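Undergrad: This is a predicted model, with the sequence first.
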Amino acid sequence: MRQIMLDTETTGLDWRNGDRVIEIGCVELLNRNLTGRHFHVYVNPGRSIDAEAVAVHGITEEFLADKPNFAAIVADFEDFVRDAELVIHNASFDVGFLDNELELLGRSRLSSLCSGVIDTLKLAKEQNPGKKASLDALCDRYEIDNAHRELHGALLDAELLAEVYLAMTRGQESLMIGLEEEPAAGELDSAGASIRRMSLKVLRASEAERQAHDVVLADIAKSNKGLCLWLPPEPAAEAPT
């Protein structure tokens, strides 16, 4: 499974108003492992950059003056993301901008180029309703170091997104834990291939945890007047003689 973590920086907030892409950052995952391959480019948009946008990403018109335009880098970009699944935080924003750039050149949209898109912003809101879902908030939640992120940057944000995405979807690989361990001698399946066993870590309750558990059960029993399945039935009262 090939996935591309993708992020862009732009001249402003809305491609419909003429805003353009000025930076693209992509990081490759293969079977949920970082491969070390990435795609990163700055793009000359041929227009001014909103002051509010510069305050976010720090990219100025002077810096982009000698950078290539989108037409010069589009083939390399398409080659890097082709047939991969894209993982993007707030996907509608980046996809809208990139589709606009592609259409201005008469090229196919991302939906035709890639196998699909996962929006980690939507995923985060589904997993933790009502909680903050910005990339910084998710880094805090999953204890990912982002202290070096003073400004937004497409490649840096794509690298952070890779760590966040792997943490958010960790359960998808839970059944794969331990598959790299060597099987016991002689363990073969019906086809004669070695069987790889998962090792399970057993965690036992401490004495303090058992006592706290007993207190909770006692409180429940009291509120239910002793009508609890885990309690032995009280002996029937003897009839008076």
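TA: Sure thing, it's come through. This structure is a prediction, so every number in the text was calculated from the model and none was measured.

Undergrad: From now on I want contacts and neighbour counts done on CA atoms only, so please keep to that.
TA: Noted.

Undergrad: The spatially most central residue of the chain: which element?
TA: The centroid of the chain falls nearest to residue 165 when counting by C-alpha atoms, centre = their mean (1.5 Å). Assigned by DSSP states H and E, residue 165 belongs to helix 154-168.

Undergrad: helices and strands around that helix, which ones?
TA: Packing contacts for helix 154-168, counted by 3 or more C-alpha pairs under 8 Å, 6 or more residues apart in numbering; DSSP states H and E, involve strand 2-10, strand 21-30, helix 135-141.

Undergrad: can you redo those as CSV with distance to residue 113?
TA: What follows is the helices and strands packed on helix 154-168, written out as CSV (distance: least, C-alpha to C-alpha, whole Å):
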stretch, distance to residue 113
strand 2-10, 13
strand 21-30, 15
helix 135-141, 26
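
Undergrad: closest one to residue 75 among the ones you listed?
TA: Nearest of the helices and strands packed on helix 154-168 to residue 75, taken as C-alpha to C-alpha: strand 21-30 at 13.4 Å.

Undergrad: Next, the buried residues of that closest one.
TA: Residues of strand 21-30 classed as buried: 21, 22, 23, 24, 25, 26, 27, 28, 29 (neighbour count, 16 or more other C-alpha atoms under 10 Å).

Undergrad: ok, of the residues you listed, which one's closest to residue 67?
TA: residue 22 (9.4 Å).

Undergrad: Now do the end-to-end distance for stretch 142-162.
TA: End-to-end span of stretch 142-162 (C-alpha to C-alpha, to the nearest Å): 12 Å.

Undergrad: try it against this one:
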Amino acid sequence: MSRQIVLDTETTGLSAETGDRIIELGCVELVNRKLTGRNLHIYFNPERDSHEDALRVHGISNEFLKDKPKFPELVDEILEYLQGAELIIHNAPFDIGFLNKELQMCGHKPLKAHIEGVIDTLVMAKELFPGKRNSLDALCDRLEVDNSGRTLHGALLDAELLADVYINMTRGQEALLIADDEAPKQQQGVRVAAFDLSSLQLQVIRASDDEIAAHEDVLNQIDKSSGGKTIWRVSPVGEKAVS
């Protein structure tokens, strides 16, 4: 079973090292590349106010967060949910940096000790679409993922959108995967039907004299324009080939 968690956070600012904290965690579970509906969504009381710039991005007020649980109160639940999964994150160093800081403050090991690995969809998008904008909104537009409800950033909504984006970016992999419940154990893997080709008669259609002459004329024109340097007119030792 391949279990992946698409993860996103919202924070009070941009720097965990200078005291910014996580205020929202959104996780979407994929098993064998299919949404399971077993998601995790939590708001946290960060015990500090959000920066004005961050507030304009996520719109989560300080007042709204005052009665929410603190991260240490739910850390065990979070780690149990993430345990052994492969995480899918857009711009992974940002979210992982914040999660590691929160875990450190709770006396826990870094995130890598609890998970299978991390896929950074920003890195993946830059490889697939070099030179283009690869924000989540840009990828939604490019891959025709409906993001019309995204007026502000939200961890769960962004994780749901990213799950669709990831599935679209890796759709070619589906042909290589057979889920455990789709075939008996002895039949799992890629199956190729066998055909007996020994009796197959292939029809050979040869070029006519006119077609051969026309082809030779094209080759001569290319050879002339290259100054006699076309490789098919030159022998392996660099001498003009004999026609």
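TA: Structure's in. What do you need? Just so you know, these numbers come straight off a predicted model, no measurement behind them.

Undergrad: sorry, back to before: just give me the match in the second structure for the residue nearest to the centre of the first structure.
TA: Applying TM-score structural alignment, one finds that residue 165 of the first structure aligns to residue 166 in the second structure.

Undergrad: Give me the nearest residue to its match, chain neighbours excluded.
TA: residue 121 (7.0 Å; C-alpha to C-alpha, 6 or more residues apart in numbering).

Undergrad: For residue 195 of the first structure, find the nearest of the helices and strands packed on helix 154-168 of the first structure.
TA: Of these, the one closest to residue 195 of the first structure (C-alpha to C-alpha) turns out to be strand 21-30, at 24.0 Å.

Undergrad: mean offset of the closest one relative to the second structure (after superposition)
TA: Once fitted to the second structure, strand 21-30 of the first structure is off its aligned match by 0.2 Å on average (mean C-alpha distance after the TM-score superposition for the first structure).

Undergrad: Likewise for stretch 70-77 of the first structure?
TA: Mean deviation for stretch 70-77 of the first structure: 0.8 Å (mean C-alpha distance after the TM-score superposition for the first structure).

Undergrad: gap between that stretch and the chain center?
TA: The chain centroid and the centroid of stretch 70-77 of the first structure are separated by 26 Å under C-alpha atoms, centre = their mean, to the nearest Å.

Undergrad: show me where the second structure has strands.
TA: With DSSP state E as the criterion, the second structure has strands at 3-11, 22-31, 34-35, 40-43, 86-89, 117-120.

Undergrad: with the first structure superposed, average distance for the last one?
TA: In other words, strand 117-120 of the second structure. Averaged over the aligned pairs, strand 117-120 of the second structure sits 0.4 Å from the first structure after superposition, using mean C-alpha distance after the TM-score superposition for the first structure.

Undergrad: just checking, what packs against that strand?
TA: Secondary elements touching strand 117-120 of the second structure (3+ C-alpha pairs under 8 Å, 6+ apart): strand 86-89, helix 92-105.

Undergrad: returning to that earlier point: from the rest of the structure, what touches the helix holding residue 165 of the first structure?
TA: If you take C-alpha atoms under 8 Å, 6 or more residues apart in numbering as the criterion, helix 154-168 of the first structure is touched by 5-9, 23-27, 29, 32, 40, 88-89, 120, 124, 135, 138-139, 142, 144, 146, 149.

Undergrad: what do you get if the cut-off is 6 Å, keeping everything else the same?
TA: Applying C-alpha atoms under 6 Å, 6 or more residues apart in numbering, the set of residues contacting helix 154-168 of the first structure from outside is 5, 6, 7, 8, 24, 25, 26.

Undergrad: what's the closest non-adjacent residue to the fifth one?
TA: With C-alpha to C-alpha, 6+ apart as the criterion, residue 24 of the first structure has its nearest non-adjacent residue at 4.6 Å, and that residue is residue 8.

Undergrad: That neighbour: what's it in contact with?
TA: Residue 8 of the first structure sits next to 23, 24, 154 when contact means C-alpha under 6 Å, 6+ apart.

Undergrad: which one is the first one nearest to, not counting chain neighbours?
TA: Distances taken as C-alpha to C-alpha, 6+ apart place residue 42 nearest to residue 23 of the first structure, at 4.4 Å, with adjacent residues excluded.

Undergrad: And residue 55 of the second structure, by the same measure?
TA: That would be residue 61: by C-alpha to C-alpha, 6+ apart, it lies 7.0 Å from residue 55 of the second structure.

Undergrad: what lines up against the one you found once you look at the first structure?
TA: Using TM-score structural alignment, the equivalent of residue 61 of the second structure in the first structure is residue 60.

Undergrad: That match and residue 43 of the first structure, how far apart?
TA: Look at residue 60 of the first structure and residue 43 of the first structure: by C-alpha to C-alpha, they are 11 Å apart.

Undergrad: For those two, work out which one has more neighbours and name it.
TA: Remark: of residue 60 of the first structure and residue 43, residue 43 carries more neighbours, 22 against 17, as counted by other C-alpha atoms under 10 Å.

Undergrad: what sits against residue 124 of the first structure?
TA: Counting by C-alpha under 6 Å, 6+ apart, residue 124 of the first structure makes contact with residue 133.
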